[in-house]
Each structure stands twice: as C-alpha cells, then as structure tokens.
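Asks: here you go, sequence then predicted model.
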Amino acid sequence: MRCSRRPVSRRVVAAVWTDRPLLLYTSVLLTVLHILPVDIVSGSAGDFNFPIDSDSLYEGDKCGLPGTRTGICRKAALCPHGIRSNGARCEFSGNDPVVCCPDTTQSTGDTTSNRITIRIAKQECERFSSGSTHLTDHVSGRRLEADRGEFPFMSLVVFGGENSEGTRCGASLIAPRFLLTAAHCFRDASPAKVYLGIILPNDAEKDEYLVRQLHTHEEYRSRRNDIALLELEKDVVFKRDVSPVCLNTDVSEIGPTVNLTVMGWGSDGNGMRADKLWKAVVNEIPLDQCKQMYRSANLSVSITDDQLCALGEIWQDEYTDACEGDSGGPLVMRVRQKFYIVGVVSTGAPCGGQIPGLYTRVTRYLDWIEQRVWGGSQS
C-alpha cells in the first residue's frame, strides 16, 4: 500500500455526526424545511413534527406512525406528507435527514404485495455488529499501522499449490461462514485457508479456517465483475478480534468528502512487502472524473458503474493508494461506530501515481452475495 505521510486533522463525516448529532440534525433539517413546498410546510401540526422514537432506522426501513399505521423511512425532501409526529426516528442518508413517511401503497385489502422488503444484508448487519473495540480517528494522507482488533473482519488468504509462492490477498468476513474478496486473486492459485484476528502475516495469535469452496462471479472477466466469496468448512467463532463487517446497502453516491479506509498486507509501491497490517485513508473519485483521468493517462481501461474509484492525498509527489498484495481487501466507511464495506480492492494503474485505484462496488452485487450467503432477500 503506497501512502503519503502528511497528517490532516479531519475526521470521517460520520464520526462528526456522532459527536454533535443534535446540532447537525437541526441545521440540515432547517435546510430541508427551506426547500420543501409551501403546502407541506404549512400543513397541520399533526403533519409536520419531529419524530420522537429513539430507535435507529434507516432509509427504506419500515417505521411506525400514530395509531396502527406504518410508514417507510424516506429522505425528508421526498416525503409529500411531511415529518410525522410520534413516528420512529430515521437516521441520516449521507447529508440528508431521513423521516418516517406514510406508506401510500397501503390499503385495507390484501397487503401481501405491498409488503416492505428489507434486505437480509441489513438484517444481518444488525445481528452481528461490526463495531470495533479499538476505534481511532482516521488520519487522511498517511500510512498507519492498524491496531489489533481495529478491523476484526479483515482476513489474510493463504493459498495452496505450486503457484502460491508470493501470492497475497485479503478478504472480509461478512457472515459466520463466508468472506468477500476479489475474483482475480484466484486466477493462478487456489485458496486453502484464511487467517483471522491477525496483524502480522505470520502472527502466532491467529484463528485459522479451511476454505471449503470458492464462489467466483459467473461473469467474471478480467476487471469486470471482480468479486468472489470464500465459503469455509465451519462457522467462524466471533470474539473481540474476530467479527463480520456490514455490507453497504445504500445505493446513493458516497461522495468525495467522506473518508474511506483501505487496508492490507500489500507492498508499498517500491516492491517492499508489508510485514504487518497497514491502513490508509482514500476518498471516492466521481466516475466521470475517474474515466477522464484514465483516458488522459492513455490507459485503455473500461470503467463501469459496477466499480468505484478512490484515491488519497498527495505527499512528495506520491498518492495514497492500495497496492499489489492488497487485492481482495475491503474499502470501508465508518458510520455510527460500525464499519460498512463499500468496495473490494480490484485493480488500477501502478500504485503511488495520480490515477485512482479501482474497486468493485458492493451495492451492485448485493443480490448475488445474498443469494449465496443467506439464500436470498428477506422481508
């Protein structure tokens, strides 16, 4: 992993919200009130009030309204009936407040077809918390050693066979028996086992699990659909330093202002392989801008909506980036003390340059992941 070394004292946006939730909730909400139609703002008191339930719900979740009615958590600006009083509190989506909005599809007849579908990935996220016991502030533009237990979902893939020498890839624990990784890691070698709960590649304090089966995306072609699952022989035992990461289910753009963390045991760009787990902060680069950067560098790489571009800050003419050996590892964001995996390290130009790295965008493969890990979506 090639990283710059100039520290910047800024925190991930989600962490700032945790420090000052009421102030930001109010200021952003006032902005929304300003842009809402007059007929909504001037509605009756019962049609426009702050929700008071403290349970955390997210955009798309089913929520409760006064009486026996239910609603759906939607962005406030998109809710035609305003913010209902006594409804469940819905959390932010990016910078937008989310409110409990009446479900206009409900009827007094058969409601089976109107049932709100909640992704099983979101349900599993609530069941298995990915909160770290060693959360630290992210420092942008700097390569840092990861603390033990800071990323309890991070795994090192161990390969078998004659072609395994020198091969190194990461993977992310997402369920008791499944890890998410990159398909290209297994073009020349097969996964034999994974190490969890480690900092050093040869760490004596490790949990070792054998790989039962490799599930590569059926339409994987070079840089396209570069995603795979590792199915283990037995369930992982969760503990302080070993627990799964949540899958990001929010399909909206992350944006360049949100700090993302990439980690791995890859090289530093000069061919020096890491002897411990390193982390670095990068930011999303809009796809249009990313495509233009590749074209300007005369790199004939087809970049699609299934991918995400990210790059960190510059220091001494070198940029923070994932590098060789980091493949398959996670790109995560932290929201309310939980990590969400938004991308899988895939490919890119030589690391350390000004060309963003390419990651497989997790939200584009949720159906594929859920079907193989949990047997499909639930409602």
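Replies: Perfect, I can see it now.
Asks: going forward, measure contacts between C-alpha atoms and count neighbours the same way
Replies: Will do.
Asks: with adjacent residues omitted, what lies nearest to Y340?
Replies: Nearest non-adjacent residue to Y340, counting by C-alpha to C-alpha, 6 or more residues apart in numbering: C246, 4.7 Å away.
Asks: no, scratch that, I was asking about Q213
Replies: Nearest one to Q213, counting by C-alpha to C-alpha, 6+ apart, is E231 at 5.1 Å.
Asks: G131 now?
Replies: K338 (4.4 Å).
Asks: the residue nearest to Y340 against I174, yeah?
Replies: Yes - using C-alpha atoms under 8 Å, C246 is in contact with I174, at 6.6 Å.
Asks: before we move on, back to that, count of neighbours near the residue nearest to Y340?
Replies: 28 (other C-alpha atoms under 10 Å).
Asks: also this one, for the comparison:
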Amino acid sequence: MYRVQTFWFLLVWLGLVIARRLNDVSEGDKCKLANGTGDGICTDARDCPYLRTVPQTDWITCGFNKSEPIVCCGPGDVTIKSTKTKSRVSLISERMCESFSMSGLSHHVFGGSIAAVNEFPHVAALGYLEDGTIKFRCGSSLISERYLLTAAHCVKEQKPQLARFGVVHLFEVNPQEPPVDIGFKNSIIHPNYTSRPLRNDIALLELDRSITEPFIHPACLYTNLTDPEPHVILSIEGWGSTDPNDFDSSPILLKANVTTLDREGCNSTLVQDKSRRSLGPLQNEQLCALGRNLRNETVGDTCVGDSGGPLELILGHRRYLVGVTSSGRLCGSTWPGVYTRISRYIDWVESIVWKS
C-alpha cells in the first residue's frame, strides 16, 4: 500500500511540474496582449514603450525578475533605456537608475488621497526660515545620494533652509520615527530661467551630506523625449494647499493621478489667460497634465505649495520623474497644470550631479 501511494504521489507531482513548465513564460517568450488585441513579447517593464500607450488595466504580467515585473509588451518605437540626448552608449542618469534601490508657490495636490508611509521615498518638503520658524512652501525629488530636483522659482527669491524626508505627516513628529532634516550646501538655478514669462523653471539643490538612510531612495529621470501618452496614468504628490481659497500647506502628503494633455489642446486653454502672468503658449520645455474622471470632472491637480514636486511615471518598482511642478492658474479647475519637462534638461542635470 505504501508503494502504491508513493507511486501515485510521484505521478501527481510530475504532472504538476510538467503543467507548470508548460504554463511558464519568461522574458523573451511570446504572449497574448489584453482583450485579444494581438501578440506581444514578455519584456522587462522598464524597457517596454507599449506601457505608455495603453491603460494600466490592460497590462498583462508574464512574471517577475527579482522584484521587477515582466510584462506582455506590444510593438513600440523607443524604450526608456535607449532614448539618448547624446551619442553615447547610455546616459549617466540611466546607468545610475539601474543602481537605485526602490520600494514600492504655484501649486498643490487638489482632490488627492493620503500617501502611505514610505510610498514616495524620494519626495522631500522644502522648509524656509520665516520669523524664526520653518515654513514649508515647495516640494522636491531626490535624484542621487546628494542632489534634489525642484523648480527654480522655489529657490530664486529665497533659499530653503532644509529638506524634510521620510514623513507623511509634515508637522506631527513621531519621536520613534523622527523626520530626516538635511540642510543645503549649494543651489543651482538653470542659467536660462526667467520668471516672466516662466521659462526653464528647474533647479538643483545640493545637500550638505549624502543620504545614508535605508528608507530614502532616489527616483530615476525620464529621458524619453516623447511624453507619456494622454491615457497613461501619472502621479503627483505634495504637501500644498487642499483648498483653492486657503494657501496653507496640507499637514499630510497627498497624491493624485493625472494624465498629460496634448500640446495643441493645452495651448488652446493657456492662450485664453489674459492676465499679466500669462503662461501661454506652451514652450518646448514644458508639458501639461490634469486629473480627470469619466465625467470629465477634475479629480487631481497641483496647487499652492506643490511647486517643485514630482510628476512621475511608475514602472514596476521604479519611479521616473517626467516633470517638475511649475505653474498653473486655478487649483482643481479645468485649467491644466504646467510642468517642466525633465527630458529636456538631462545634459544639464548630468553635468552637475554626475560630473566626472
């Protein structure tokens, strides 16, 4: 009896192994795209331009390579890795991105939801000394162990005193998990920055020490010169105002989903602004984004206090900074938010952050 049971157990086990092998797909294998739209190839999510042309609900996962998802990738023209602004094997920022660990005055996240602890380990609030106290008025993103990326207008008129990392609640300090406050050694505003009209609104802040905390990680730079498609979901985060009539900072880090707007549609809106701080027409180094639901109602926007914060694309466990929150007009309205296109400044960023 024991031998019979053992024999049948081995047959069942062998059948399961064979079935698993038959169903296994890995990188390079053929796969079926969602909704019967055709065939694809199982590809590392970071290398699949197809993900920028379809809604996230239509992504098909083949498996995982360590913590990075392998997805069923349809036809595409370029990849994040292979897009160059220089004729060389790869960009420094792209090579550095591969080494990053990942964990899961213009503006704010209007209509956003509360971020989870450590959900955005690259985001830092910028604190300014006013009347003997620290006021937080802008956001920023860590892009290396020593540098933050932010908006130039967050640095031009008044230099921030510190960057606050590692918190969702900005003011309620937990003694067991205190915020990480780091000062600055230097600030570098883009040499062609102008406030009127608002152009080249991007700056770098050098921390006065390197990041050593294991829960703080840099984000990657989006180097593709083509913006994510209008139906690809992007994320914005910040501690800015949650009320268009109240400019006080939100005490809690908020997040919201947005999508890009096509340049023609964005320009048709921007040129209607007849105020003295007109933003239009959209420049090559700028892009538009706004949150929407199926009824075309605003569901997420930036507002006062979010400037300098990220507009990002999430692929697997990596976050790619597509834009820097720059400007807008009305919080949570049909007016689009304007962001500085990071892909247009890769050479400038690299020449400072990873100078040889």
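Replies: Good, I have the coordinates. This one's a predicted model, so the numbers in the text were calculated from it and none came from an experiment.
Asks: ok so, going back, list the contacts for the residue nearest to Y340 of the first structure?
Replies: Residues near C246 of the first structure by C-alpha atoms under 8 Å, 6 or more residues apart in numbering: 121-122, 124-125, 129-130, 174, 338-341.
Asks: one more: E145 of the first structure?
Replies: By C-alpha under 8 Å, 6+ apart, the neighbours of E145 of the first structure are 276-279.
Asks: let me know the closest of those to N202 of the first structure.
Replies: K276 (9.0 Å; C-alpha to C-alpha).
Asks: picking up where we left off before, now neighbour count, distance to W315 of the first structure and secondary structure too, for the contacts of E145 of the first structure, in a markdown table please.
Replies: Shown next, in a markdown table, are those (neighbours: other C-alpha atoms under 10 Å; distance: C-alpha to C-alpha, whole Å; DSSP: H, G, I helix; E, B strand; the rest coil):
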| residue | neighbour count | distance to W315 of the first structure | secondary structure |
| --- | --- | --- | --- |
| K276 | 16 | 22 | coil |
| L277 | 23 | 21 | coil |
| W278 | 24 | 17 | strand |
| K279 | 22 | 16 | strand |
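Asks: so what does the residue nearest to Q213 of the first structure match up with in the second structure?
Replies: With TM-score structural alignment as the criterion, E231 of the first structure lines up with E206 in the second structure.
Asks: what about the helices in the stretch 251-379 of the first structure?
Replies: Here the stretch 251-379 of the first structure has its helices, by DSSP state H, counting those that start in this stretch, at 287-296, 366-373.
Asks: closest to K206 of the first structure out of those?
Replies: The nearest among the helices of the stretch 251-379 of the first structure, by C-alpha to C-alpha, is helix 366-373 at 24.0 Å.
Asks: that closest one vs the second structure, average distance?
Replies: Average distance, helix 366-373 of the first structure versus aligned residues of the second structure after superposition (mean C-alpha distance after the TM-score superposition for the first structure): 0.5 Å.
Asks: just the helices in the stretch 1-150 of the second structure please.
Replies: Going by DSSP H, counting those that start in this stretch, the stretch 1-150 of the second structure shows helices at 2-23, 92-99.
Asks: pipe these into JSON lines and attach distance to F215 of the second structure per row.
Replies: Listed next are the helices of the stretch 1-150 of the second structure as JSON lines, based on distance: least, C-alpha to C-alpha, whole Å:
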{"stretch": "helix 2-23", "distance to F215 of the second structure": "36"}
{"stretch": "helix 92-99", "distance to F215 of the second structure": "15"}
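Asks: and those, which is most packed in?
Replies: Among those, ranked by average contacts under mean count of other C-alpha atoms under 10 Å, first place goes to helix 92-99 (a mean of 16).
Asks: thinking again about what came up before, the residue nearest to Q213 of the first structure: neighbour count?
Replies: Per other C-alpha under 10 Å, the neighbour tally for E231 of the first structure reads 22.
Asks: can you pull the contacts of it?
Replies: Contacts of E231 of the first structure by C-alpha under 8 Å, 6+ apart are 177-179, 211-215.
Asks: what's the closest of those residues to T117 of the first structure?
Replies: Of the contacts of E231 of the first structure, the one sitting nearest to T117 of the first structure (C-alpha to C-alpha) turns out to be F178, at 23.3 Å.
Asks: check contacts around that closest one.
Replies: Contacts of F178 of the first structure (C-alpha under 8 Å, 6+ apart): 229-232, 373.
Asks: mind checking which of the helices of the stretch 251-379 of the first structure is nearest G71 of the first structure?
Replies: Of all these, it is helix 366-373 that lies closest to G71 of the first structure, at 24.2 Å by C-alpha to C-alpha.
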